[in-house]
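# next one to model:
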Amino acid sequence: MGNGAKAQQKRERNQKDQKSAKSQLKTNAAACNIVCSICKQTFLQTSKAPALATHAENKHSKTIAECFPGVQV
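From the prediction side, this is the model:
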């Protein structure tokens, strides 16, 4: 047996130990539960009032209450 066989065995052993990478995309999509009632753009549930106010003023020239009804500020 040469060194090639040992290297292949080591690669196989390491591959078994590795965990598969998990994507956050589905989790992030589920966390987008604040929706602008005018343009239907979604925001993460952790979005703060200044970010929502900026969207409402810059995109629609409206207040937070008009764009995001039901969101506690």
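
# okay, CA-based contacts and neighbour counts for the rest of this
Will do.

# who's in contact with the residue most central in space within the chain?
With distances taken as C-alpha atoms, centre = their mean, the residue of the chain nearest its centroid is residue 28 (3.0 Å). With contact taken as C-alpha atoms under 8 Å, 6 or more residues apart in numbering, residue 28 is in contact with residue 44.

# next, the structure of the following sequence, for comparison with the previous one:
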Amino acid sequence: MGGGNGAKAQQARERNAAKAGKGPSSQLKSNAAAMSIQCSVCKQAFQSTSKRPMLEQHVDSKHSKQGFATCFPNYTG
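Model prediction:
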């Protein structure tokens, strides 16, 4: 009569496990490497894909007396 959905799912799990072979993977190392923008006042790191509004929010909440240029002098976004 053929395999049911359970048999197909088990075959798919086995196939995917054989493909992966390495076990669980994580993006933590690549995310840490992407933290290339740094506040010069408090040294908090931000991902390189961070936009100016997010960085301005950091300046407003943490360093309102300093300006954006003081916190992120090398920002070119």
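
# just to revisit the earlier point, SS state for the residue nearest to the centre of the first structure?
Secondary structure, DSSP: H, G, I helix; E, B strand; the rest coil: residue 28 of the first structure is helix.

# what residue in the second structure is paired with it?
By TM-score structural alignment, residue 28 of the first structure lines up with residue 31 in the second structure.

# what about residue 33 of the first structure, how many residues close to it?
Residue 33 of the first structure: 13 surrounding residues under other C-alpha atoms under 10 Å.

# do I have it right that it meets residue 42?
Yes - the pair residue 33 of the first structure / residue 42 is scored as a contact, 6.6 Å apart, by C-alpha atoms under 8 Å.

# residue boundaries of the helices in the second structure?
Along the second structure, counting by DSSP state H, helices occupy 5-20, 28-33, 52-62, 68-71.

# how distant is the longest one from the center of its chain?
Yep, that's helix 5-20 of the second structure we're talking about. 29 Å (C-alpha atoms, centre = their mean, to the nearest Å).

# can you check the second one too?
The offset between the C-alpha centroid of helix 28-33 of the second structure and the centroid of the whole chain comes to 7 Å, using C-alpha atoms, centre = their mean.
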